[in-house]
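Asks: no sequence on hand, only this structure:
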């Protein structure tokens, strides 16, 4: 039998989807297992308190696994080390801190805190644990938002909406669960918040690792090459020297990475489409730092481009003087904030052939 080394080697690679699925499964199972195997007569006051019970090894082991999975996850954005990359790294660190620096002992027996933990925390054990747990959930929330943005940019509206719903439930649902827990007896508010947060996070990551990838669409056949330009994030109007006419159809392809201050992203930008979130963007209802264009440096005729788009020149430009019909490209930012932008993306421009 003919040996196929490349195929055999590929089988050893753990891709980003496997990491997502593994992380999601652990996040879903951990709250259930630590409660069931804790061997406590009463319900746990928090998931973290299981550190001091018979299920402590499961709690620590699960968080260590999740921490290393998050640290190994590099994202799938346009940049080698973009914002998603760094958030996942910080999330991994916070998960390890929560695992190894336990919450204060609330179980009715002697809690022998490791000497190295006492020395490291200098009496601030509870504060460090709580802060790391909060920051971990903030990072997990932000990562779900990245999934939603990327799904939206690929045209996967349903999957994107599910991610947004999960992130919204994390943002609003967790405080609501905490408030309800203060007024009922059947669960502790801290336990409720941790349980709901992990369930939502786990569900989102399993979904993010289960979909079937679609290849990037090829440019249409009936187009002709126009030009390739570099669009700088710092410039409010990057000229293309292309004069457009009503009902002309153009096709754009963009690659590369640019930065909004220190936040790296690709041409699809970062952040949600929510109206209140995009209210200060030059192109409203489009993500911040998304690649956009306009006609004659007039944002009245601005439009979103992202990674790929086919765009028909609006008929309304007949009202514009022919000398003002030049096409300009830019990063969708606040008008006053271009000074902190840097780097650029590469844009290929095609024009649809006349029938």
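Replies: Perfect, thanks for sending it. It should be emphasised that the depicted structure is a prediction, and the values quoted were computed from it without experimental measurement. Residues are numbered from 1 along each chain as shown.
Asks: can we go C-alpha only for contacts and neighbour counts from here?
Replies: Will do.
Asks: residue 196 - nearest residue in space that isn't next to it in sequence?
Replies: Of all residues not flanking residue 196 in the chain, residue 174 sits nearest, at 6.6 Å (CA to CA, 6 or more residues apart in numbering).
Asks: pretty sure the one you found is in a strand, no?
Replies: No: counting by DSSP: H, G, I helix; E, B strand; the rest coil, residue 174 falls outside a strand, being helix.
Asks: you'd agree it is up against residue 193?
Replies: Yes: at 5.2 Å, residue 174 and residue 193 qualify as touching, with contact defined as CA atoms under 8 Å.
Asks: what is the burial count for residue 117?
Replies: 15 (other CA atoms under 10 Å).
Asks: rewinding a little: from residue 137, how far out is the residue nearest to residue 196?
Replies: 10 Å (CA to CA, to the nearest Å).
Asks: any shared contact partners between the two?
Replies: Listed contacts common to residue 174 and residue 137 are residue 197; contacts here mean CA atoms under 8 Å, 6 or more residues apart in numbering.
Asks: next up, a second structure to put side by side with the first:
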């Protein structure tokens, strides 16, 4: 593994990590509030992707592109880091460019697209690859060390692994709870859980919590 970044590169990369983290956590909330305030959409949509068809649609695309840019710009500690984050960022861009199936919520939907089964299928596959790649990064890449295993690093590694597991479990729960619904809008909530875990992992990596003592 390559050595630790030096200043000012470490500061720059920590800012990138925190930006990605905050965007991931707040992404669903921003979509909901924007649609509510500017579209009078009081219905929670079935999934994050369904907000593409609401007044939050442009914001949905813009925020995904922002997350994608941060991921692609992120170099990490080694080449594999950059390859993985670039792949995740590319998947996210395609998720935005290939919307899910038509949103049938008459109160909130303001867009109409031709219903293309292949587009919805590709959209879902790319979303799954996006989260699985981020889970891999969190579990395997973020936990690497150059040899200086501080107590803070030990605790950060626990957070990275927990976040990765949460992302994967949330993905598994989506089809399970879709067949056996135990509460409404289960896809939306599981996607938010996955996004929050992704965001929290990157916030931790950026030194927002449990930073090494100077």
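Replies: Okay, I see it. Please read all numbers here as calculations on a predicted model, not as lab measurements.
Asks: which residues touch the residue nearest to residue 196 of structure 1?
Replies: So residue 174 of structure 1 contacts 192, 193, 196, 197 (CA under 8 Å, 6+ apart).
Asks: residue ranges of the helices in structure 1, please?
Replies: Along structure 1, counting by DSSP state H, helices occupy 5-10, 16-36, 56-72, 83-100, 115-121, 125-153, 157-168, 174-181, 189-208.
Asks: how about the contacts made by the aligned residue in structure 1 for residue 84 of structure 2?
Replies: Taking TM-score structural alignment, residue 84 of structure 2 has residue 87 as its aligned residue in structure 1. By CA under 8 Å, 6+ apart, residue 87 of structure 1 lies in contact with 139, 142, 143.
Asks: who wins on neighbours among those residues?
Replies: In terms of neighbour count, residue 143 stands highest of these at 24 neighbours, by other CA under 10 Å.
Asks: would you confirm that that one contacts residue 88?
Replies: Yes: using CA under 8 Å, residue 143 of structure 1 is in contact with residue 88, at 7.4 Å.
Asks: centroid-nearest residue for structure 2?
Replies: For structure 2, the residue nearest the mean C-alpha position is residue 195 (4.2 Å; CA atoms, centre = their mean).
Asks: for that residue, which non-adjacent residue is spatially closest?
Replies: Residue 195 of structure 2's closest residue in space is residue 24 (CA to CA, 6+ apart), at 5.2 Å.
Asks: and residue 165 of structure 2, by the same measure?
Replies: residue 135 (7.2 Å).
Asks: so what's the counterpart of the residue nearest to residue 195 of structure 2 in structure 1 up against?
Replies: Aligned counterpart of residue 24 of structure 2 in structure 1: residue 27 (TM-score structural alignment). By CA under 8 Å, 6+ apart, residue 27 of structure 1 lies in contact with 62, 66, 198, 199, 201, 202.
Asks: what's the answer for residue 142 of structure 1, then?
Replies: With contact taken as CA under 8 Å, 6+ apart, residue 142 of structure 1 is in contact with 87, 167.
Asks: and residue 157 of structure 2, how far is that from residue 138 of structure 2?
Replies: For residue 157 of structure 2, the distance to residue 138 of structure 2 equals 9 Å [CA to CA].
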